[in-house]
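In: okay, predicted coordinates and the sequence, questions at the end:
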Amino acid sequence: MENAMDRMEVKHYRESNLLKRRKLKNSLMIGLMIVATLLALTPLFSILGYVVVKGIGGINLDFFTKLPAPPGELGGGLANGIVGTFVLIGIASVIGIPFGIMTGIFLSEYGRNRFGRIVSFLTDILLGVPSIVVGIVVYTFLVLAMGGFTAYAGGVALAIIMIPAVTRTTEEMLKLVPSSIREAGLALGIPQWRVIVFIVLPTSMRGIITGVILAIARVSGETAPLLFTAFGNMYWNTTLKEPIASLPVQVFNYAISPYKQWQAQAWAGALTLILIVIILNVAARLITKKRS
């Protein structure tokens, strides 16, 4: 009896020590995870804080409503650049979103063949191509053909950057839809394209919308391709067949200028771009948030 009690006490002691070691390891790993998270977030918040400190002074009503002032003069704003950025994003979205979604549908539903593998390979290549290369290509094939820089060329360049991101997001979201849902629709005699359009797409729409918004957020701050395509100007744009101002390009030009007023507005423009990206990301989260 005593031996049995001793064995139980020894067993209890070992289990207690094992539990303590597990708790210690768990606390240690949680601490390391917190430290790693702080190390990862520190540069991000440092950059955000620095941009806010440097740019908040240049944010005023004139910044959002007036055209750029002549070199060396005080005042003025970047209203034409802000509007031009939204125009370029609009052109890119009209071209890139439908094309990207349709390509993603093809790869997910019909891409199990040689042609599908080629399209998937090209999509992966486009994802890794530097944006400045996209700008040079569009300059060669579109800007030179049209005889000058245009808003159309800038929108096409941004659309090319958007397409692979939207394609991959659409493809992955559609693959998450169970095959049983497709089979149920086909078993009812519904054509495959109707199953895709009315059953599969609505099921994965939240994820697709998230990918689209994130793709838009990505191209919102692109500068390099716009230098070769939309170029920019200091006035309001009246036609899409002419160079158009954009916030990233104006921030770049102002940042390298010798005028302190322009440098201050460059920081304000950078802060505005960050706010646009944050708003788009928050919108993506709100759209995809599941209702309780």
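Out: Good, I have the coordinates.
In: switch to C-alpha atoms for all contacts and neighbour counts from now on
Out: OK.
In: and residue 280, what does it touch?
Out: Residues near residue 280 by CA atoms under 8 Å, 6 or more residues apart in numbering: 213, 214, 216, 217.
In: let's verify the second one: helix, strand, or coil?
Out: Counting by DSSP: H, G, I helix; E, B strand; the rest coil, the backbone at residue 214 sits in helix.
In: and it, how far from residue 142?
Out: Spatial separation of residue 214 from residue 142 under the definition CA to CA, to the nearest Å is 26 Å.
In: same question for residue 165.
Out: Distance of residue 165 to residue 142, computed by CA to CA: 22 Å.
In: looking at the two, which is more packed in?
Out: residue 165 (25 against 20; other CA atoms under 10 Å).
In: okay, now the one to match up with it:
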Amino acid sequence: MSTVTIKPGGGHDTTPLKAARLPRWTPYAVAAGSLAVAVGIGLAAGLESRMQWGLIAAVLFVAVSYALAARVEGTRQAKDRLATSLVWVMFLLAVVPLASLIYETVERGVKVFDGYFLSHSMGVVADDEPGGGIYHAIIGTLEQVGLACVIAVPIGLLTAIYLVEYGRGKLAKTVTFFVDVMTGIPSIVAGLFVLSFWILILGFDSSGWAGAMALSILMMPVVVRSTEEMLKLVPNELREASLALGVPKWRTILKVVLPTAIGGITTGVMLAVARIAGETAPVLLLVWVNPFINTNPFDGPQGSLPLYIYQQYQSGTQAGYDRAWAAALALISFIMILNLVARGIARWKAPKTGR
């Protein structure tokens, strides 16, 4: 297809309607070439770090992609390819460390990660001896996280409902301000607060319950924020239709608003659980260390996975290192399962659109 223009001196000038385009395989070829050149530069310059090779390849990929596009497709399309190349480079810079972490954890953690490791504790095994497991730490983590959810989820859910459905004036602004402040509280501060109030002032001993209270402080603002955003996404037409039928507001929230947003709320709660499952500082201050199995979170110290990893790595022995990596693999698997469950619930509870 072509377009026809009339020249000032008469006649016609036919130019192609479609501009020249680079082949689809160009980005892959440029990426491969940039990587090969980067490896050559790294070897010639004596650069031992592969990260440096990758950074050189990224710079070459962006520069060559822009230069080729500017020469063949024009400046406007070159700018578009420049932005696309930068997005891909930033994506890889974010994914590569994560993939490297998972690979390293799996490679080192599978050495002792088996049924025995999951079903035994460290009660009769010294830190410098092989053997033992994380059964006591799994029980402690599950109980502490579960108690934190019992505290944080109802309070966070009700706070979000108040802010979205009822909140007006200075009180709502004050609540929102403190929720924002709590979002940025370091975990050690939450642990120190519970330590000073529950243990030093009231005189209670270290326990899983004390750790759960600190974890709930960290979990609460995440639940509030995620629930608040999900409730805001519920169309006002649904609320108005229910109220127009004479349904009370509290019943409208309970029967219409919450069921509509339950998928997103559940996802937010799961993400909040994943946020607190790996916290070490509050557990170290409040739960302390117990190599034996303690199924009562209200009486005495308990084990936990984050503290177990810290303790085993601190032992400085190869057996301790192996157990620490295996426990880290168990913790990552636990968090990954939570995220998969959250995605499944969100998809299951997503509003169905009719055809």
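Out: That came in fine, so what should we check first? Here the structure is a predicted model, which is why all the values come from computation and not from measurement.
In: quick one: which of the contacts of residue 280 of the first structure is nearest residue 150 of the first structure?
Out: residue 216 (20.0 Å; CA to CA).
In: residues contacting the helix or strand hosting residue 5 of the second structure, please?
Out: For residue 5 of the second structure, the element it lies in under DSSP states H and E is strand 2-6. The contact list for strand 2-6 of the second structure, computed with CA under 8 Å, 6+ apart, reads 12, 13, 14, 15, 16, 17, 18.
In: same question, stretch 255-275 of the first structure
Out: Outside stretch 255-275 of the first structure, the residues that reach it (CA under 8 Å, 6+ apart) are 51-52, 54-59, 63, 71-75, 77-78, 220-221, 247-248, 250-252, 254.
In: which strands or helices does the longest helix along the second structure pack on?
Out: Counting residues, the longest helix found in the second structure (DSSP state H) is helix 75-109. Under the contact criterion of 3 or more CA pairs under 8 Å, 6 or more residues apart in numbering; DSSP states H and E, helix 75-109 of the second structure touches helix 50-72, helix 318-348.
In: how about residue 149 of the second structure, what's its partner in the first structure?
Out: Using TM-score structural alignment, the partner of residue 149 of the second structure in the first structure is residue 93.
In: its match against residue 159, yeah?
Out: Yes. Counting by CA atoms under 8 Å, residue 93 of the first structure touches residue 159, with 6.6 Å between them.
In: now for residue 62 of the second structure: which residues touch it?
Out: Contacts for residue 62 of the second structure (CA under 8 Å, 6+ apart) come out as 82, 85, 86.
In: select only the buried ones of these in ChimeraX?
Out: Listed next is the ChimeraX selection for buried residues among the contacts of residue 62 of the second structure, using 16 or more other CA atoms under 10 Å:
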select :82,85
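In: returning to that earlier point: and the contacts of stretch 255-275 of the first structure, which of them are in strands?
Out: Judged by DSSP state E, strands contain none of the contacts of stretch 255-275 of the first structure.
In: about what we covered before: give me the helices and strands touching the following helix or strand past the strand holding residue 5 of the second structure, please.
Out: Next in sequence after strand 2-6 of the second structure, counting helices and strands by DSSP H and E, comes strand 12-16. The helices and strands touching strand 12-16 of the second structure, judged by 3+ CA pairs under 8 Å, 6+ apart, are strand 2-6.
In: now the helices for the stretch 151-292 of the first structure?
Out: All helices of the stretch 151-292 of the first structure, identified by DSSP state H, counting those that start in this stretch, fall at 151-175, 179-187, 192-195, 201-203, 205-220, 224-228, 247-255, 260-288.
In: would you mind finding the match for residue 160 of the second structure in the first structure?
Out: Under the alignment defined by TM-score structural alignment, residue 160 of the second structure is paired with residue 104 of the first structure.
In: so what's its match up against?
Out: Residue 104 of the first structure makes contact with 166, 167, 168, 169, 170, 171 under the criterion CA under 8 Å, 6+ apart.
In: how about a cut-off of 7 Å?
Out: Neighbouring residues of residue 104 of the first structure by CA atoms under 7 Å, 6 or more residues apart in numbering: 167, 168, 170, 171.
In: can I get those residues in JSON lines with distance to residue 37 of the first structure and neighbour count?
Out: Shown next, in JSON lines, are the contacts of residue 104 of the first structure (distance: CA to CA, whole Å; neighbours: other CA atoms under 10 Å):
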{"residue": "167", "distance to residue 37 of the first structure": "30", "neighbour count": "29"}
{"residue": "168", "distance to residue 37 of the first structure": "28", "neighbour count": "24"}
{"residue": "170", "distance to residue 37 of the first structure": "30", "neighbour count": "29"}
{"residue": "171", "distance to residue 37 of the first structure": "30", "neighbour count": "22"}
